[in-house]
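Chemist: Sequence unavailable; structure follows:
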């Protein structure tokens, strides 16, 4: 494992404003004396209260520099978990970001590190866009580049014959294409290409490599993405992971809304997971995948999914968390549905079979929107010596932390800091 970074005293001193803002996180952290919360890890206590927050770096997003900086910022903002690609270098980047956050604010709570895998190549989270730029007309307006939320497409027009040549523009060409480590499979470029030259390349994470990752001391959880179209692939993946699954503290299953068959599917999955003995399980309700950065309407599907499932008494045990389309409007939408930190169904006084001490919805995972609001700031920072570390720029780190807290704060219960 990498040695935890130690920042120079002069750099640490420059982060006084960051520490002052981050101290609001520690000051608002609940004193765990209610019920039996003290018997659980703080991350699980958050799930039980309904104020768990997870950062989704992206199941296919492998830009280690961005992942590192995002992890640093959102650790300071108080997230409970950071979800990333099941790749050793990406896991290392997450932990480095967490370590730097702890060196700036020693009282920060270390989030759990979760790796994401899939049981089916049809899962939208596990694909990359691909195309050959030489097949693109040189006079293309490049809508794919404009629409990409991850800045994962870069195209440059090259003049055939040299920079000063006076050639026919139609004989020029485009260079570049998809930056694979940044593409996370949202698919928005597929529909805007006027020449239908972009395709999607799907893949499945190697379960053998994943099993080795789960044995690491700096990996705490796994999330298995499944399409809801059958349990055979899930069962195969589960068997492939073997005893390594019992090395983690939490197993999450991310699934879409499959309508009336959803509960039966979840219960079948829950039966398969009976061999998991060591920790907790969580259901991620993936309403509208990879759409949180689009706008207010994106969050409706995941809240609707939550409303449907919480009304069903035969749903499997475990914690429930929202994802897919989550953004700054999600908390208000949950409140309007009567589900924000609620332990009983809206309009009833019925105690749930899971116990009155557990929230119906344990929390919210933020992905595209969380990355977008910090990405605006990261793009301002110059790359130095081939690397970009946000802690080297205290002003930008403070700005990023304020943005992150404006998203995490409404769930956690601390007010957004003034800007």
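Modeler: Nice, thanks for sending it over. Keep in mind that what you see is a predicted model, and the values were worked out from it rather than measured.

Chemist: hey, let's count contacts and neighbours off CA atoms from now on
Modeler: Will do.

Chemist: what's near enough to touch residue 290?
Modeler: If you count contacts by Cα atoms under 8 Å, 6 or more residues apart in numbering, residue 290 has them with 186, 324-325, 367-368.

Chemist: what's the closest of those to residue 225?
Modeler: Residue 225 lies nearest to residue 324 out of the contacts of residue 290, by Cα to Cα, at 12.3 Å.

Chemist: how many neighbours does that closest one have?
Modeler: If you count neighbours by other Cα atoms under 10 Å, residue 324 ends up with 27.

Chemist: Please apply the same query to the one 3 residues further on.
Modeler: The burial count assigned to residue 327 is 25, neighbours taken as other Cα under 10 Å.

Chemist: Pasting the second one now:
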């Protein structure tokens, strides 16, 4: 199987000025249609498969735990028009439907190709599969609320509410209401360490395999991504066995794993491939998660990602499968890859660079 290295890995979350809302979607779709007709969009000639084989694969990551269906639908609409090859989302039925709604809306505006839809699952506890949780009623009313400030997804909202019976709580004029907006929280974990009163917990979860199989067999999912810690394969084996022959409904199975050292990483990859091989009815990809959940941190984060990619790209005894960068990919990544001679320039990438300035979003990962 051909090997390809792609750095075009995007993760983002809408902050303000959403493309559309449930109440005025028709009006805003008309606005998008008018904009597309006025400025045009670049035509993408290659299929998603060809992009993967050519090494210019572009994947939009909505987030393995991000479940705000309105934002996800809007992101899917915009990036389908922009020409992404794949949209990665949470393995949740409503989220998958939102992605497909966005894709359908985009294709109703102009005849663009349909990107693959990928769902993300985990075989054990993982940073990508957790939610922040706290009781705002236990927060001091005079707290400076750093959790609200630091959250990159606007997933924490606190409001002060006056107490009706002030006599019941001497010296207290009100309480805080609100808290974590669960569907928007994607588990970055930044709120917990900044809480001055240590009130915030991070609750992990594992996606249910049976539910995942049902989603795959719906017919509107094209790819599956399995997040694993790479240090043991027991849970990976258990998950793969539960998935059965569901890969025959897919075009791609990706495995996302962190860097645990070149030799151990390659050994683990070989073991996982041997587990998958008999029931792998499609292409496979290894997502190299250099520094998980760190795409917006800066140049330092992407160095680990590039080093991980360089190790694997130059290793001859790795198992079959495409390679993709993740964890620390941002606008510093391309320069770093060029220095390692691992980046091939394409017109597609050049045209995407402009979206960094035009999209009304807050980037967590770029290219």
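Modeler: Thanks, I have it. What you see is a predicted model, and the numbers here were worked out from it, not measured in a lab.

Chemist: Which of the contacts of residue 290 of the first structure are conserved in the second structure?
Modeler: Retained in the second structure by both residues aligned by TM-score structural alignment, their matches' Cα atoms under 8 Å are the following of those: 186, 324-325.

Chemist: With respect to residue 136 of the first structure, which of the residues you listed is nearest?
Modeler: residue 186 (20.9 Å).

Chemist: What's the match for that closest one in the second structure?
Modeler: Residue 186 of the first structure maps onto residue 188 in the second structure, with residues paired by TM-score structural alignment.

Chemist: swap in residue 333 of the first structure?
Modeler: Under TM-score structural alignment, residue 333 of the first structure pairs with residue 336 in the second structure.

Chemist: residues contacting its match?
Modeler: By Cα under 8 Å, 6+ apart, the neighbours of residue 336 of the second structure are 303, 306.

Chemist: with the first structure superposed, average distance for the helix or strand hosting it?
Modeler: Residue 336 of the second structure is part of helix 333-339, with elements assigned from DSSP states H and E. Compared with the first structure after fitting, helix 333-339 of the second structure has a mean deviation of 1.6 Å; criterion: mean Cα distance after the TM-score superposition for the first structure.

Chemist: got the kept ones among the contacts of residue 290 of the first structure as a markdown table, with secondary structure and distance to residue 145 of the first structure columns?
Modeler: Listed next are those as a markdown table, based on DSSP: H, G, I helix; E, B strand; the rest coil; distance: Cα to Cα, whole Å:
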| residue | secondary structure | distance to residue 145 of the first structure |
| --- | --- | --- |
| 186 | coil | 13 |
| 324 | coil | 23 |
| 325 | coil | 22 |
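
Chemist: how about residue 117 of the second structure, what's its match in the first structure?
Modeler: Residue 117 of the second structure maps onto residue 113 in the first structure, by TM-score structural alignment.

Chemist: Report the next helix or strand after the one helix or strand that match maps to in sequence order.
Modeler: Using DSSP H and E, residue 113 of the first structure sits in strand 112-118. Per DSSP H and E, the first helix or strand lying C-terminal to strand 112-118 of the first structure is strand 127-130.

Chemist: Residue range in the second structure corresponding to that next one, please.
Modeler: Against the second structure, strand 127-130 of the first structure falls on residues 130-133 (TM-score structural alignment).

Chemist: before we move on, back to that, of all the residues in the helix holding residue 336 of the second structure, which ones are buried?
Modeler: Using 16 or more other Cα atoms under 10 Å as the test for burial, helix 333-339 of the second structure gives 333-334, 336-337.

Chemist: which among those residues gets closest to residue 323 of the second structure?
Modeler: Nearest member of those to residue 323 of the second structure, counting by Cα to Cα, is residue 337, at 13.7 Å.

Chemist: Does residue 284 of the first structure touch residue 252 like I think?
Modeler: Yes: at 6.7 Å, residue 284 of the first structure counts as touching residue 252 under the criterion of Cα atoms under 8 Å.

Chemist: Of these two, give the one with the bigger neighbour count.
Modeler: Per other Cα under 10 Å, whichever of residue 284 of the first structure and residue 252 has more neighbours is residue 284, with 26 against 22.

Chemist: where does that one land in three-state SS?
Modeler: strand (DSSP: H, G, I helix; E, B strand; the rest coil).

Chemist: coming back round to it: go through the contacts of residue 290 of the first structure and single out the one with the most neighbours.
Modeler: Counting by other Cα under 10 Å, top hit in those: residue 325 with 30 neighbours.

Chemist: Quick check: chain neighbours aside, which residue is closest to it?
Modeler: Nearest non-adjacent residue to residue 325 of the first structure, counting by Cα to Cα, 6 or more residues apart in numbering: residue 292, 3.7 Å away.

Chemist: What about the aligned partner of that neighbour in the second structure, how many residues nearby?
Modeler: Taking TM-score structural alignment, the alignment pairs residue 292 of the first structure with residue 295 from the second structure. Burial of residue 295 of the second structure is recorded as 28 neighbouring residues (other Cα under 10 Å).
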